[in-house]
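**Q** just coords:
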């Protein structure tokens, strides 16, 4: 089977899907990854086909970092960045996915969902965070209902957080989709309600969830089409060697503790102090 994976964003948004692609190759499939030009070498070095999508991952990360933890700012900047390239991405994605037997798309690679519809091939979403509604925990951008002791009320709250998040996202997102994606592909105009994501669940479209069930078991109210597969990690490269100064540090004492936030922007100095305090309390060592 020929599978195209459509993704974008930072290195952290691309690398897990390259690992997923390697797993599919190991299972006997042919895999192409459509993503931004700076990741071409990375994709090809891992033995996968590559297709170019217009986009600037450095600019996207920098722009979102400027918002801190302001969800309104993040949403506005995110849609603004997507809008800069989405029309080009539609044509590029069509070309990349032509001849594919299936398309896997990520949240940032959402164009892949519509291209799969146009081409008449099966599609599957692939996510790194739980985005499917459940009564067992809230949406990742909402707090837990710790003050609610009643399980039924807590479950209602949890489910409601997903509905509100999805509705808010869709009411912004649909203007971009209708104006620059479905119109260009000749697909039907999408209404305000129900959300596109709700329609995908009604279709029972396969959703691949890239985390360990030992860390977050699949909720009991999820349908079988939502599959928690385990993490998508790359195999260790036998050719890579750490820089000499890092190797010296690693060999000079006990195994260090690594604290990393990926491309997340942590600007609160109190968090840095908390990390340093934890290091001192644990008697651990680290370097930056």
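**A** Good, I have the coordinates. Source: prediction; values computed, not measured. Numbering: from 1, shown residues only.

**Q** hey, let's count contacts and neighbours off CA atoms from now on
**A** Fine.

**Q** do a quick rundown of the strands in this structure.
**A** 2-6, 30-36, 49-53, 102-105, 123-127, 207-209, 226-228 (DSSP state E).

**Q** residue 42: which of the ones you listed is closest?
**A** Closest of these to residue 42 is strand 49-53, at 9.5 Å (criterion: Cα to Cα).

**Q** put this next to the previous one:
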């Protein structure tokens, strides 16, 4: 089969697609990925054919403007800004999607590209399916990621939270979608699609978000796709820097704080708070500095020590975080209980602590035995 993948967003959005694409390629299928340009080289190193869309998410997330918008929970403002950036290169995005889907038997998309996948489906007749990396399909069990109330205790209100975000995303993207349909010579998508009506796979762990009791038919929660050791070798992400390796060997397994694309308004303050927390808990901490830490005027120290304890910061080093979690799993074999469904919504302001953002609800919960 020939599989087209339409992916857009941060590495956290794209990596699950790459893990699945790599496994499909290993089984003999042909895979092409239309992806934002800042991750195109990374997808190519994974051994998949990447088609750049011209969008640069890394530049957006590294800007002070995006950090302020995300940290203050301004979801609509963030969507407007992203849609405006996409509008400037919309024709290039359309061309990339069409090239990736040429001769495809199925189209798989991230949530952020699902509407474009539907446009392609209408233009080509090739079915498109959404791979959800976070819970956004309306459910009565808990509210969506947009309302600041985590559970309204009323099924209809909880569903309304997700539908409100989906409606907002549809409205903001409608002009770009109409242009895409016009460029392909296809009928415009006139009605907002309901996610419940389209089959999809949910790529997150039930230990992070419990499986909804009303998950629609055709939807399946399958867990988070993990990059294989062979794929990590190709990406150059299995080797831990020697200095960090020695630090990891010098004491008990640390707690890994991975920030990813979370906006951090004040990295130094955030790091100080993490040092204080790890010192109080009597544990070591490894801080994975995310995208918004780049370009910080005053660099964070490599190693920060408190009496008898230490915390270390590292840049984008997936191997380090993986080693921490693997070591803890193999040596302790501690079971982690499901995180409460009352996760911190994307729209909740977290600027008071200098950190926060849209991926907060996707973080692995701490082991209960370590709390």
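**A** Arrived safely, thanks for sending. Keep in mind that this is a model prediction, so the values were computed, not measured.

**Q** picking up where we left off before, tabulate the strands of the first structure in CSV, adding columns for mean neighbour count and distance to residue 247 of the first structure.
**A** Below are those laid out as CSV (neighbours: other Cα atoms under 10 Å; distance: least, Cα to Cα, whole Å):
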stretch, mean neighbour count, distance to residue 247 of the first structure
strand 2-6, 26, 35
strand 30-36, 25, 32
strand 49-53, 20, 33
strand 102-105, 25, 38
strand 123-127, 23, 34
strand 207-209, 22, 35
strand 226-228, 19, 36
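
**Q** need those strands in CSV (columns: distance to residue 244 of the first structure).
**A** What follows is these, written out as CSV (distance: least, Cα to Cα, whole Å):
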stretch, distance to residue 244 of the first structure
strand 2-6, 36
strand 30-36, 31
strand 49-53, 32
strand 102-105, 39
strand 123-127, 36
strand 207-209, 37
strand 226-228, 39
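
**Q** can you tell me how far residue 142 of the second structure is from residue 194 of the second structure?
**A** 18 Å (Cα to Cα, to the nearest Å).

**Q** compare these two and say which one has the larger neighbour count.
**A** It is residue 142, of residue 142 of the second structure and residue 194, that has more neighbours when counted by other Cα atoms under 10 Å, with 27 against 12.

**Q** for the aligned partner of that one in the first structure, which non-adjacent residue is closest in space?
**A** Taking TM-score structural alignment, the alignment pairs residue 142 of the second structure with residue 137 from the first structure. Ranked by Cα to Cα, 6 or more residues apart in numbering and with sequence neighbours excluded, the top spatial neighbour of residue 137 of the first structure is residue 158, at 5.4 Å.

**Q** that neighbour -> the second structure?
**A** Checking with TM-score structural alignment, residue 158 of the first structure has residue 158 as its match.

**Q** OK, contacts around its match?
**A** Residues in contact with residue 158 of the second structure, defined by Cα atoms under 8 Å, 6 or more residues apart in numbering, are 138, 139, 140, 141, 142, 143, 144, 151, 152.

**Q** now swap in residue 159 of the first structure and tell me
**A** Going by Cα under 8 Å, 6+ apart, the list of residues near residue 159 of the first structure reads 133, 134, 135, 137, 138.

**Q** same question, residue 39 of the second structure
**A** residue 11.

**Q** for the spatially most distant residue from the centre of the first structure, give its distance to residue 284 of the first structure.
**A** In the first structure, counting by Cα atoms, centre = their mean, residue 252 sits farthest out from the average C-alpha position, at 36.9 Å. Relative to residue 284 of the first structure, residue 252 of the first structure is positioned 13 Å away (Cα to Cα).
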